[in-house]
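> got a predicted structure here, sequence first:
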Amino acid sequence: MAKAGFSRTGTVQRKTHETEIDVSVDLDGSGAYEISTGIGFLDHMVEQFSRHSLIDVKLKVVGDLHVDQHHTVEDSAIALGEAISKALGEKRGIARYGLAFSPMDETLARVALDISGRPYLVWKAGFSQPRLGEMDTELFEHWFHSIAQAAGITLHIELLYGQNNHHIIEAIYKGFARSMRQATEIDPRKGDAIPSTKGMLGSGTVEV
């Protein structure tokens, strides 16, 4: 929960020759969302992220889907990550770390993250089919790589076991959401302190 008078919101407008994106987030929301990327399955996954993280997300993307899905997937994740980074500001008082085990029927995923300002993705998951709905499954790893880079997150994603491809990726998104909820929450014991012995997070610095 945000402190009184302390707004944790971020808005990004991103326009290139490949995509045009408007996104806004509220870290202290209720999980309300309005998502339109032009890729139905990606909409579904970002909706899951919003609902289970309790981060309000408005995301509208107009992309060059006549070419392929790559630019829309990549740029949507970059813009969302940038909006989250803006909303976090100096990251004062946040828990910083998040961990979730996310089960879905026969599937179990583990997601651990650190809002460190040091972006990195470890991805240990795979799919047995090339598409889910109309979305290329190879792009899911790229989406998480892009959001980790833009938001400054060290992100470890591992599929522990699972068979159904829909269950696999949905468990991963829900695990990411729950980890983000945990990591972005304000810890009342920390006051306004930045959770780093260096006294800052992000801004291109290397943090431990």
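Received the coordinates, thanks.
> contacts, neighbours, all on C-alpha from now
Noted.
> run a quick neighbour tally on Met180.
Using other Cα atoms under 10 Å, Met180 is surrounded by 29 other residues.
> and here is the other one:
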Amino acid sequence: MRKNESQRETKETEVSVSVLLDGTGSTTVNTGQPFLDHLVSSLGKHAMFDIDLKASSRDGIVHHLVEDVAITLGGAIDKALGDRSGIMRFGHASVPLDESLSEAVVDLVKRPYHRIEMKIKRPEVEGIAKEDLEHFFDSLLRNLDCCIHLTVKYGNNDHHRVESAIKSLAVALRMAVSADPRREGPPSTKGSM
């Protein structure tokens, strides 16, 4: 069973998360920030990860909460993958949300690189600053320890842009973490990830 439970406690926040990669998409998320809850729930739902995440701010600063949720969640997914033996490794998805379209391309190799193009126009979306939403994706992907290209292709509504981005990432991750029944060991010519 590919599962991880992680905690992160700082003077700024307290975060606990449980992630089951071979789940049903069941999520229980409570961060005190409704849009952040929605993003994490959407990730779990569409990646088919079971996620139980609780987070609270100790200093009342939204940036710290968003960042620490992403750090803890990304790290938990990384740890749940273990040595990544027997996985598909690669995943890709284009996901629309009304007028918005996003694309995610994932390589679960343990070489951290990501490129994110969100194209958010407003200074904040649903009470979270634009820079904090971008930082959420940055921190999540950095701590997942993989290579991901995430691009919002177009859209007029910033909420839709962000939501289509998280959903495309989720669908691509679902594909990449899936078991490859024909593969033994890590999916790399090097013999390790």
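Right, received. Where do you want to start? Treat the numbers as computed from the prediction; the structure is a model and nothing was measured.
> TM-score for these two?
The TM-score (TM-score structural alignment, normalised by the length of structure 2) is 0.96; 193 aligned residues with a Cα RMSD of 1.1 Å.
> just the helices in structure 2 please.
With helices called from DSSP state H, structure 2 shows them at 34-47, 62-80, 130-144, 158-177.
> quick one, which of those helices gets closest to Gly91 of structure 2.
helix 158-177 (4.4 Å; Cα to Cα).
> who does that closest one touch, helix- and strand-wise?
Counting contacts by 3 or more Cα pairs under 8 Å, 6 or more residues apart in numbering; DSSP states H and E, helix 158-177 of structure 2 is packed against helix 34-47, strand 90-97, strand 100-107, strand 147-154.
> tell me which of these sits nearest to Pro181 of structure 2.
Across these, Pro181 of structure 2 has its closest neighbour in strand 90-97 (14.7 Å, Cα to Cα).
> trace that closest one over to structure 1 and give me the residue numbers.
Counting by TM-score structural alignment, strand 90-97 of structure 2 falls onto residues 97-104 of structure 1.
> the matching stretch vs structure 2, average distance?
Stretch 97-104 of structure 1 differs from its equivalent in structure 2 by a mean of 0.7 Å after superposition (mean Cα distance after the TM-score superposition for structure 1).
> contacts for that stretch, please.
With Cα atoms under 8 Å, 6 or more residues apart in numbering as the test, stretch 97-104 of structure 1 has contacts from 108-115, 167-168, 170-172, 174-176, 178-183.
> ranking the helices of structure 2 by burial, who's on top?
For the helices of structure 2, the largest average neighbour count (mean count of other Cα atoms under 10 Å) is found in helix 158-177, namely a mean of 25.
> chain center to that one, what's the gap?
Put simply, helix 158-177 of structure 2 sits 8 Å off its chain's centre (Cα atoms, centre = their mean, to the nearest Å).
> hmm, back to that, export the helices and strands packed on helix 158-177 of structure 2 to TSV and tack on distance to Lys54 of structure 2?
Below are those laid out as TSV (distance: least, Cα to Cα, whole Å):
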stretch	distance to Lys54 of structure 2
helix 34-47	10
strand 90-97	27
strand 100-107	26
strand 147-154	26
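> stretch 116-135 of structure 1 spans what distance, first to last residue?
By Cα to Cα, to the nearest Å, the extent of stretch 116-135 of structure 1 from end to end equals 30 Å.
> now that stretch: buried residues?
Ser116, Gly117, Arg118, Pro119, Tyr120, Leu121, Trp123, Ala125, Gly126, Phe127, Met135 (16 or more other Cα atoms under 10 Å).
> separation between the residue most central in space within structure 2 and Cys146 of structure 2?
Structure 2 has Leu140 as the residue nearest its centroid, 5.4 Å off, counting by Cα atoms, centre = their mean. Applying Cα to Cα, the value for Leu140 of structure 2 to Cys146 of structure 2 is 10 Å.
> residue contacts, the aligned partner of Thr31 of structure 2 in structure 1?
Matched to structure 1 by TM-score structural alignment, Thr31 of structure 2 sits across from Thr37. Residues in contact with Thr37 of structure 1 (Cα under 8 Å, 6+ apart) are Asp43, Leu59, Lys60, Val61, Val62, Gly63, Thr72, Ser76.
> could you pull up the residues touching the last one?
When you say that, I think you mean Ser76 of structure 1. Neighbours of Ser76 of structure 1 in contact, by Cα under 8 Å, 6+ apart: Ile21, Thr37, Val61.
> before we move on, back to that, what would the helices of structure 2 look like in a markdown table with distance to Leu21 of structure 2?
Formatted as a markdown table, these follow (distance: least, Cα to Cα, whole Å):
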| stretch | distance to Leu21 of structure 2 |
| --- | --- |
| helix 34-47 | 8 |
| helix 62-80 | 7 |
| helix 130-144 | 13 |
| helix 158-177 | 8 |
